[in-house]
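Novice: Give the three-dimensional model of this entry:
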Amino acid sequence: MRRTMTRLGTDTIRRLPKVLLHDHLDGGVRPATLLDLAAQAGYQGLPETDPERLRAWFTAPTSGDVVRTQEGHLARFTPVLDLLQTAPALSRVATECVQDLAEDGVVYAEVKVAPEQHTREGLTREQVVDAVLEGVRVGTAKARLFGRRIDVRLLLTAMRQAADSLEIADLAVRYRHDGVVGFDIAGPEAGYPPTRHISACEYIKRENFNLTLHAGEGFGLSSIWEAIQWCGADRLGQAVRIGDDIAVADDGSAKLGQLAAYVRDKRIPLELCPTSSVSTGAVRDISEHPVDVLRRLRFRVTVNTDNRLLDGTSMTGEFTRLVEAFDYGLDTLRWFTVNAMKSAFIGHDERLELIDGVIKPGYAGLSTEHVGAAFFRMEDSW
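Specialist: Predicted structure coming up:
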């Protein structure tokens, strides 16, 4: 396989067509927008009044944490959720989300929204979804005015610590023809196994709908096993702990445990979020993330942002960090992107149209600036 002679730069990576399967709407709000919403509402809960200082507060390790934790990371959502309790606020952040992703070169995205997190001031779950979908429509139209193609769909998320997952699953199914493409379960893993919500998962499967579950970040292999074998997950959110079931020898050879082998053999997509895994303490550094081992072993690896504000990242940022850590070239970034598009929760024909009509031509066009078209003779594997 040919490699680039020079390392890819951030500007080139930003121009690449990218696919994003794991991104939380409330985790990617612009700091300036939060300050504006706070001023409108008379809200005093933000720790900073300057956008850049506020951004730095969100991305800094939780105060007092010697070891970063998933729970400490999630606590930073509190002021964001306080401000996202009205339809106009939700529509605005959804519009800006689409614009920001399009500006970053994302051509397809599935954005996660937890309706129950936005109903404190009287909105119904349906009104939450309607407001976000309206923002997506506006954002898509604005992006296209600037010549940027992007398609954004929603994943409705139930929280592990709550007790209304079946209602959220039903809501997702009811909106399946209006921009919602699947159901998700998120929140702290420790103490809240996915099997607590097995009725919701079974309902989704009975309705022939799509299921992705956060598993294998804040908790270990048992969380992944339950998500697959009990809940029937089509994709795994985060799943960084799958690396615990892989033994890599000094010579680079690897022995897979039964669970890891099953995940690979069944081509279950992994929604890896490398920067987020560092933020939550699941791994100490990007260079220690199992993404490269999983790539070399040909798991269905996808790369994602999780929470763009809290993690100080973007798809360009994720790819740039992986290039710096593992010396990836365009071929590998293309492989991640095609993997993600193959794993998206839209129809087969729509996926192929984006792969063949947008992603491959986009990479091929940029490849001529680096190593030529022969760079892309690597065969894709389903």
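Novice: Going by C-alpha atoms from here, please, whenever you check contacts or count neighbours.
Specialist: OK.
Novice: Are there helices or strands packed against the top helix by length along the chain, and which ones?
Specialist: The helix that spans the most residues within the chain, counting by DSSP state H, is helix 125-145. With contacts defined as 3 or more CA pairs under 8 Å, 6 or more residues apart in numbering; DSSP states H and E, helix 125-145 has these neighbours: helix 87-103, strand 151-159.
Novice: Residues contacting that helix, please?
Specialist: Contacts of helix 125-145 from elsewhere in the structure, counted by CA atoms under 8 Å, 6 or more residues apart in numbering, are 87-88, 90-99, 102-103, 115-116, 118-119, 149-152, 154, 171, 179.
Novice: before we move on, what about stretch 223-242?
Specialist: Residues from elsewhere that reach stretch 223-242, judged by CA under 8 Å, 6+ apart: 22, 189, 193-195, 198, 201-202, 205, 210-217, 219-221, 259-260, 268-273, 277, 282, 289-290, 343.
Novice: From those, which land in strands?
Specialist: When strands are assigned by DSSP state E, the members of these inside them are 22, 211-215, 270-272.
Novice: could you flag which of those residues are buried?
Specialist: Buried residues within the ones in strands among the contacts of stretch 223-242, defined by neighbour count using 16 or more other CA atoms under 10 Å: 22, 211-215, 270-272.
Novice: Reformat these as JSON lines; add distance to Asp245.
Specialist: Shown next, in JSON lines, are those (distance: CA to CA, whole Å):
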{"residue": "His22", "distance to Asp245": "23"}
{"residue": "Leu211", "distance to Asp245": "23"}
{"residue": "Thr212", "distance to Asp245": "21"}
{"residue": "Leu213", "distance to Asp245": "19"}
{"residue": "His214", "distance to Asp245": "18"}
{"residue": "Ala215", "distance to Asp245": "14"}
{"residue": "Leu270", "distance to Asp245": "14"}
{"residue": "Glu271", "distance to Asp245": "17"}
{"residue": "Leu272", "distance to Asp245": "16"}
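Novice: For the comparison step, fold the sequence that follows:
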Amino acid sequence: MTHTLPGTDIAIESLPKISLHDHLDGGLRPQTIIDLAGEEGIELPETDADALGKWFADQSNSGSLVEYLKTFDVTTSVMQTAAGLTRIAREFVEDLHADGVICGEIRWAPEQHLNKGLSLDDAVRAVQAGIDEAVSAIEAAGDKIWIGQLISAMRQADNGLEIAQLALRHRDSGVAGFDIAGPEAGFPPSRLQDAFDLLASEFFPVTVHAGEADGVDSIKSALIDGRALRLGHGVRIVEDMNVHEDGDAITVELGTVATWVLDRGIALETSPSSNIQTGAIGPKRVLAEHPFDLLYRLGFSVTVNTDNRLMSDTTLSKELALLVDTFGYDADDLLAIQINAAHAAFVSRADKDDIIDTLIAGFEKI
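Specialist: So this is what the prediction gives:
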């Protein structure tokens, strides 16, 4: 299925795009899960690819982040061997490329993939092998894609320093940044202070899940304790705003945290469908309630992402199409959002310039 810009025959899939927030264990192909589960003797809730894909989407529509995260027990169960991780990473990049992504960051938590004897370093190398295979094939076909790993520490596991050291060991072989994931409420970034201190001392970029399942204090901790350059989701930044409506006129007063995020250009890694599924936005759980448009019009560095393509039954093109349909965006808006993402990507200045040139050239073709 393709998604077109209204009033045109332009497929959003054909436009170059940037993906900053996309979890490896949330982007498996259903058939791959079935294949790997069969090899490992793992029972699944469904054994038909279409039915399994539907099961993931249905289970993820609870409105609770805690319930949403339970679906990952299934995906991580088939991600415990080097061969499995390599296949999944290769297919992940292939699927990004098929959707028009020219720069993607793949976040995942190696500590969740050690049940069958892999070491942390083995796991990172296995994922990188799959990335390298896909990138080489894409380049051999005449295209180019920038891909980096984001190594996540599970915020509830209290081993952030070890995972930060892991990320640093692989910074010259594919790892582009560090993240913390898992249950946000009750597990502030300050719990991983030693990890963030080490990463800051080594000038290593950090993004932090914040402002999804918890509010402004979580965002504040990500900025102060984590020195976050980006916020994973970050949509609850609106809780630090007072919005006044008088007819068609809207006045917005920003609090100190929201002002800091706006003035410093700290990117918000929003994921519209996921934000609805996990209850990160308004009670009606409809896209019209999503603060994306308000944030975009206020000048925040908003980006659009999938979070977990399997659980949300989505692609980056589909997420953009949803915003287009809801808020009336056009190609200029989509390009502006992609340039936000390019500026926020954890790549070199030279690569960033190349990515932006590729974005502009791709949109000029339409």
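Novice: Quick check: the farthest pair among the ones in strands among the contacts of stretch 223-242 of structure 1?
Specialist: Spanning the widest gap among those are Leu211 and Leu272, at 16.1 Å by CA to CA.
Novice: What sits closest to the counterpart of Ser253 of structure 1 in structure 2 if chain neighbours are left out?
Specialist: In structure 2, the position corresponding to Ser253 of structure 1 is occupied by Thr251, as judged by TM-score structural alignment. Once flanking residues are discounted, Thr251 of structure 2 sits nearest to His244: 5.1 Å by CA to CA, 6 or more residues apart in numbering.
Novice: Helix, strand or coil: sort out the one you found for me.
Specialist: Assigned by DSSP: H, G, I helix; E, B strand; the rest coil, the conformation of His244 of structure 2 is strand.
Novice: Touching, it and Val252? I think so.
Specialist: Yes - the pair His244 of structure 2 and Val252 qualifies as a contact (CA atoms under 8 Å) at a distance of 6.2 Å.
Novice: what's stretch 213-224 of structure 1 aligned against in structure 2?
Specialist: Correspondence between stretch 213-224 of structure 1 and structure 2 is established over residues 208-219, with TM-score structural alignment as the criterion.
Novice: mind checking the end-to-end distance for the matching stretch?
Specialist: From its first residue to its last, stretch 208-219 of structure 2 covers 9 Å (CA to CA, to the nearest Å).
Novice: Per the alignment, name the residue of structure 2 opposite Pro269 of structure 1.
Specialist: Aligned by TM-score structural alignment, Pro269 of structure 1 pairs with Ala267 of structure 2.
Novice: do you know how far the residue lying closest to Val301 of structure 1 once chain neighbours are set aside is from Gly139 of structure 1?
Specialist: Using CA to CA, 6+ apart and skipping the chain neighbours, the partner closest in space to Val301 of structure 1 is Leu270 (5.2 Å). From Leu270 of structure 1 across to Gly139 of structure 1, the span is 28 Å (CA to CA).
Novice: Structure 1: matching residues for the helix or strand containing Ala164 of structure 2?
Specialist: Under DSSP states H and E, the secondary-structure element containing Ala164 of structure 2 is helix 160-169. Mapping helix 160-169 of structure 2 onto structure 1 (TM-score structural alignment) gives residues 165-174.
Novice: Quick one: average offset of the matching stretch versus structure 2, please.
Specialist: Average distance between stretch 165-174 of structure 1 and its aligned residues in structure 2, after superposition and using mean CA distance after the TM-score superposition for structure 1, equals 0.8 Å.
Novice: Correct me if wrong: Glu121 of structure 1 contacts Leu83.
Specialist: No - taking CA under 8 Å as the contact criterion, Glu121 of structure 1 and Leu83 are not neighbours in contact, 10.4 Å apart.
Novice: more neighbours, the two?
Specialist: Ranked by neighbour count (other CA atoms under 10 Å), Glu121 of structure 1 and Leu83 place Leu83 first, with 23 against 10.
Novice: Residue in structure 2 paired with that one?
Specialist: Under the alignment defined by TM-score structural alignment, Leu83 of structure 1 corresponds to Val78 in structure 2.
Novice: residues touching the closest residue to Glu207 of structure 1 other than its chain neighbours, list them.
Specialist: In this structure, Glu207 of structure 1 finds its nearest non-sequential neighbour in Val173, 7.5 Å apart by CA to CA, 6+ apart. Contacts here follow CA under 8 Å, 6+ apart; on that basis Val173 of structure 1 touches 180, 182, 204, 207, 209.
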